[in-house]
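Enquirer: sequence-free structure coming up:
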């Protein structure tokens, strides 16, 4: 979420994509960032519409831009830095192309497409969260207000430091409470996770919740601006299953946004790497900001 980089919002005319655009405009206004709202249409559908209505390419383009403006129906003060775009093509490929074209720092999507299961994000949103060359904010359909309670997941990696900084930026804009959450998997818990086959760990006694609480304070304190610090705290949970611990905390805390890095540690003490991060992103009961590693790039051909 580079403060100087533009935002790209994917629009599919679902209620969650409208909330995604309103959320992007709200966040962008605070930093005076440019926002581009893009609708991508399947070429076969575009051809059928042109045939049915006698549209030229230009007429279809103009018609879709008008529909996008009507779909948003937002106050003028929110839309002064907003540009609407329409393109035919494959959804994912076109979104990636526009991310690279705009050098977007943030891609904002509705968390649920036109066809999605309860608490499960759409297929395009899931793929973008994994691969888009920008941080990805997935906004739920029931997000009707500013984010009030943010949870930033910490595994002490560089990417989770970036996640905490971005969570703090949103908290500063929105006036949110911010909880920096880490999950302590003790040696016993890890042994249970690996069916008892984990080798003995010859390390100092660093498995206590108190120890990790101190490490979390040292990690998070320099990342959080003074304006947010009074509303921020560190939380250490001791659990066997990291994913379940995060779900549980989201539920008990009433969080409406979870922020996590898409790449974390790669040793046996992995917290937010691989399937854990993927499942949190895919099935989170609240909006998600997926933060990419510094320098991450992705091209489609």
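Expert: Good, I have the coordinates. Computed from a prediction, not measured in an experiment: that's the story for all the values here.
Enquirer: Going by C-alpha atoms from here, please, whenever you check contacts or count neighbours.
Expert: Will do.
Enquirer: So which residues of the chain form helices?
Expert: 15-31, 43-53, 57-72, 76-79, 91-102, 123-131, 158-174, 187-193, 209-220, 242-253, 275-283 (DSSP state H).
Enquirer: Now render those as JSON lines, adding mean neighbour count and distance to residue 111.
Expert: Converted to JSON lines, those look like this (neighbours: other CA atoms under 10 Å; distance: least, CA to CA, whole Å):
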{"stretch": "helix 15-31", "mean neighbour count": "22", "distance to residue 111": "6"}
{"stretch": "helix 43-53", "mean neighbour count": "13", "distance to residue 111": "23"}
{"stretch": "helix 57-72", "mean neighbour count": "15", "distance to residue 111": "17"}
{"stretch": "helix 76-79", "mean neighbour count": "12", "distance to residue 111": "22"}
{"stretch": "helix 91-102", "mean neighbour count": "17", "distance to residue 111": "15"}
{"stretch": "helix 123-131", "mean neighbour count": "20", "distance to residue 111": "6"}
{"stretch": "helix 158-174", "mean neighbour count": "23", "distance to residue 111": "18"}
{"stretch": "helix 187-193", "mean neighbour count": "16", "distance to residue 111": "30"}
{"stretch": "helix 209-220", "mean neighbour count": "16", "distance to residue 111": "28"}
{"stretch": "helix 242-253", "mean neighbour count": "16", "distance to residue 111": "17"}
{"stretch": "helix 275-283", "mean neighbour count": "19", "distance to residue 111": "9"}
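Enquirer: structure B:
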């Protein structure tokens, strides 16, 4: 499922964490890691073009040297992972990363996010957000933290299901990933009281306060188990699955379940709210900006299964 994994490198702390995560994931999966550096040509429009651009081959060699140094410092054997290096020029980093992913038929883009607090737009980073919105494949964002420990292979894959059409292929993708990395899977749904009559089969006129009842939780729990059974029907050795039903807001429930840096969240960027927030739904946006561990999102997982 993840044969080619792309890491966009700008040698920041967040980029380094994405690199470490890529190597950790690539070894058990057997993926080839593509390391891409983008030479942005319009950083300073007042400089002559020849001063803003150097030979790409020299930059590629510098990227290789830096990668080997980073791997050695982190204890990785450079020969244990298949690595390709490339350098591209572009007027902006985001579109250049997306073009490379399309051309190289990348299966997963792994990017670091800024992890800064206080400034809402800076918590994800403009380049990462642009790639998440426009990439042709799933994108895994890895937050920069003060923790010195590098990211590891996921121990648990958390898969939110809101019973929308996009969440079904996201569930299948997450279960396949859990199988590949030998991780457990947790499927989580948050009951939203105002939405209960529309989603859970409650007749109009029933008291919406029943959305928190044990009967409704049982009904949702059974529905989730049916989805899991259908998604694992073709898996020879399906992962261990835990199904949870919460009564809090969706983003809060997801963050509560995925509370460890070794938890990875897999979710579609579009849910029941459709195109309300352009391509990036409000729940996905909140999880991307605040999740502790990696988050894998895609506009449609159905296109990559």
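Expert: Structure's in. What do you need? Everything quoted here is computed from the prediction, not taken from an experiment.
Enquirer: Fetch the TM-score of the aligned pair.
Expert: The TM-score (TM-score structural alignment, normalised by the length of structure 1) is 0.77; 276 aligned residues with a CA RMSD of 3.6 Å.
Enquirer: rewinding a little: please convert the helices of structure 1 to JSON lines, extending it with distance to residue 236 of structure 1.
Expert: Output for the helices of structure 1, formatted as JSON lines (distance: least, CA to CA, whole Å):
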{"stretch": "helix 15-31", "distance to residue 236 of structure 1": "29"}
{"stretch": "helix 43-53", "distance to residue 236 of structure 1": "50"}
{"stretch": "helix 57-72", "distance to residue 236 of structure 1": "41"}
{"stretch": "helix 76-79", "distance to residue 236 of structure 1": "38"}
{"stretch": "helix 91-102", "distance to residue 236 of structure 1": "36"}
{"stretch": "helix 123-131", "distance to residue 236 of structure 1": "26"}
{"stretch": "helix 158-174", "distance to residue 236 of structure 1": "15"}
{"stretch": "helix 187-193", "distance to residue 236 of structure 1": "15"}
{"stretch": "helix 209-220", "distance to residue 236 of structure 1": "6"}
{"stretch": "helix 242-253", "distance to residue 236 of structure 1": "10"}
{"stretch": "helix 275-283", "distance to residue 236 of structure 1": "17"}
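Enquirer: Compare those helices and give me the one nearest residue 229 of structure 1.
Expert: helix 158-174 (8.8 Å; CA to CA).
Enquirer: Can you give the contact residues for the closest one?
Expert: Under the criterion CA atoms under 8 Å, 6 or more residues apart in numbering, residues 1, 27, 30, 146-148, 150-154, 176-178, 180, 219-220, 223-225, 227-228, 259-264, 290-294 lie in contact with helix 158-174 of structure 1.
Enquirer: Give me the buried subset of these.
Expert: 1, 27, 146-148, 150-154, 176-178, 180, 219-220, 223-224, 228, 259-264, 290-293 (16 or more other CA atoms under 10 Å).
Enquirer: now for the helices of structure 1, which one comes closest to residue 232 of structure 1?
Expert: Residue 232 of structure 1 lies closest to helix 158-174 among these, at 8.6 Å (CA to CA).
Enquirer: average gap between the closest one and structure 2?
Expert: Aligned to structure 2 and superposed, helix 158-174 of structure 1 gives a mean residue distance of 2.4 Å (mean CA distance after the TM-score superposition for structure 1).
Enquirer: what angle separates that helix from helix 209-220?
Expert: 70 degrees (axes from the mean of the first three to the mean of the last three CA atoms, to 10 degrees).
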